[in-house]
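> Give me the fold of what follows.
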Amino acid sequence: MKRADTLVRRSSYLNVVEAHPEWLGDPFIDEAEYLRDVNETAWRWEYLGEVTGTGGNVFTNIRDERLSLGRIRNFERTRNGVDWGWFPDPWRFVRCAWEPGARRLLIFEEHSANRKTPHETGQMVVDFLTYADEPGEDTYFHNELVWCDDTPDGKQQMAVYRRDFGIRIRPARKARMRKLSY
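Down below sits the predicted model:
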């Protein structure tokens, strides 16, 4: 409940677009309008600042479905990522694929842990990247690039992963690196 003397001022990019579209630029405006067309609720939240739900969901357009191994093997754009967490935030490892034509992110593998050291999670990453290419074949370590959050804890973790496990790991900076941080 707001106090009687509280001043609320509402504004959005729409207040600027008509008078000074050059301030934002065409890519920004195009992206905003695209989101407005495909997901108005997300557009209202991201670009207008409206409260559009309980706040508990990051995404509302998630579908839970089984992906065949054949489909996973044929992904062209895959990424592996680690988000360092200790407690209460979990450590996460994900394997994803991006389908740009459909603007679809497919997370086909996800693992989580709490209160694990970099050495313990490094072994977990090695285990997750050790698999057979085809059913019935021998498993082996796939030396795939893994992206990790670029925090002090993440940097410590990356050093252990490289030194002790030979994992190819790089920082995924959070700012202006959309392709790397998806």
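> For the rest of this, base every contact and every neighbour count on C-alpha atoms.
Noted.
> which ones are touching residue 82?
91-94, 146-149 (CA atoms under 8 Å, 6 or more residues apart in numbering).
> Tabulate the residues you listed in CSV, adding columns for secondary structure, distance to residue 83 and neighbour count.
Shown next, in CSV, are the contacts of residue 82 (DSSP: H, G, I helix; E, B strand; the rest coil; distance: CA to CA, whole Å; neighbours: other CA atoms under 10 Å):
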residue, secondary structure, distance to residue 83, neighbour count
91, strand, 6, 20
92, strand, 5, 18
93, strand, 7, 22
94, strand, 9, 19
146, strand, 11, 21
147, strand, 9, 23
148, strand, 6, 24
149, strand, 5, 21
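> Could I get these in a markdown table, plus columns for distance to residue 118?
Converted to a markdown table, these look like this (distance: CA to CA, whole Å):
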| residue | distance to residue 118 |
| --- | --- |
| 91 | 10 |
| 92 | 12 |
| 93 | 13 |
| 94 | 16 |
| 146 | 14 |
| 147 | 15 |
| 148 | 12 |
| 149 | 13 |
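> from those, which single one is nearest residue 67?
Of all those, the one with the least separation from residue 67 (CA to CA) is residue 94, at 14.9 Å.
> residues contacting the closest residue in space to that closest one that isn't next to it in sequence?
Setting aside the residues directly before and after it, residue 94 is nearest to residue 110 in space (CA to CA, 6 or more residues apart in numbering), at 4.4 Å. Taking CA under 8 Å, 6+ apart as the criterion, residue 110 is in contact with 92-95.
> Would you do the same for the sequence below? I want to compare the two.
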Amino acid sequence: IREITDGEIAQFDNIYNGVDWGWYPDLYAFVRVHYAPAQHTLFIWQEYTCNKTKNIDTAKHLLELGITANDLITCDSAENKSVEDYRAYGLLARGAEKGPNSREYSYKWLQSLRSIVIDNKRCPVACEEFINCEYDRDKEGNVISGYPDGNDHVIDAVRYAMERVWKRRGQ
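Next up, the predicted model:
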């Protein structure tokens, strides 16, 4: 958890974008990340979250953040209509290719990274979610296998953003 400087961001060349759709009480979450494969490090440096906001309004906000028609956004594929809305609004959106065990594989990939750097001023929700993410436990305090679900909207957006990387073997 640390500041990611504007100078660092200017050098980022492997930028990925992800969206987890939400309305209420679930958050809509957009995230921009940079992956440094040589360092096996992920930098989370931009987020936008909200509740009860229409697709057209979140799309406008992404454009205000500097997202262009050339910036691929990998979105939760559970809402194909929302992905199509983003395309209609001029954004390069595609649905994530969910499949058997994709959630588990993406979490394992995140756990395999040497480090995940999160700018807590620019990305306070990501910071909170990653810090508080832990395995569920049974009544005796033993860790339950599987990955917890809930309070993970930015984490899901990161997983979608990085799908093209974690699906490649050896990355």
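> Among the contacts of residue 82 of structure 1, which one lies nearest to residue 176 of structure 1?
Taking those together and measuring to residue 176 of structure 1 by CA to CA, the closest member is residue 149, at 13.7 Å.
> Aligned to that closest one, what sits in structure 2?
Taking TM-score structural alignment as the criterion, the aligned counterpart of residue 149 of structure 1 in structure 2 is residue 76.
> Report the contact partners of the alignment partner in structure 2 of residue 119 of structure 1.
Correspondence of residue 119 of structure 1 to structure 2, assessed by TM-score structural alignment: residue 56. Contacts here follow CA under 8 Å, 6+ apart; on that basis residue 56 of structure 2 touches 85-86, 89.
> Across to structure 1, which of these hold up?
When those are mapped onto structure 1 and scored by both residues aligned by TM-score structural alignment, their matches' CA atoms under 8 Å, the shared contacts come out as 85-86.
> what about residue 102 of structure 2, how many neighbours?
By other CA atoms under 10 Å, the residues close to residue 102 of structure 2 number 15.
> Over to residue 89 of structure 2?
Residues within reach of residue 89 of structure 2, counting by other CA under 10 Å, total 16.
> One more: residue 127 of structure 1?
Neighbour count of residue 127 of structure 1, defined by other CA under 10 Å: 13.
> ok so, going back, if I look at the match of residue 149 of structure 1, how far off is residue 154 of structure 2?
The span separating residue 76 of structure 2 from residue 154 of structure 2 equals 12 Å under the rule CA to CA, to the nearest Å.
> do residue 73 of structure 2 as well
Note on residue 73 of structure 2: its distance to residue 154 of structure 2, by CA to CA, is 14 Å.
> The match of residue 149 of structure 1 contacts residue 21, correct?
Yes: applying CA atoms under 8 Å, one finds residue 76 of structure 2 in contact with residue 21, separated by 6.5 Å.
> Where does stretch 81-92 of structure 1 end up in structure 2?
Mapped onto structure 2 using TM-score structural alignment, stretch 81-92 of structure 1 covers residues 18-29.
> Next, the distance between the ends of the matching stretch.
8 Å.
> If you count neighbours, what's buried in it?
Of the residues in stretch 18-29 of structure 2, those with enough neighbours to count as buried (16 or more other CA atoms under 10 Å) are 18-22, 26-29.
> for stretch 78-97 of structure 2, same thing?
Neighbour counts using 16+ other CA under 10 Å place 82-83, 86, 89, 91-96 of stretch 78-97 of structure 2 among the buried residues.
> Just the closest of these to residue 37 of structure 2, please.
Taking CA to CA as the measure, residue 37 of structure 2 sits nearest to residue 96 out of the buried residues of stretch 78-97 of structure 2, at 21.1 Å.
> Residue 118 of structure 2 touches residue 1, doesn't it?
Yes: judged on CA under 8 Å, residue 118 of structure 2 makes contact with residue 1 at a distance of 5.0 Å.
> Name the residue in the two with the higher neighbour count.
residue 118 (23 against 13).
> Now for the more buried one: which residues touch it?
With contacts defined as CA under 8 Å, 6+ apart, residue 118 of structure 2 is in contact with 1-4, 43-45, 126-127.
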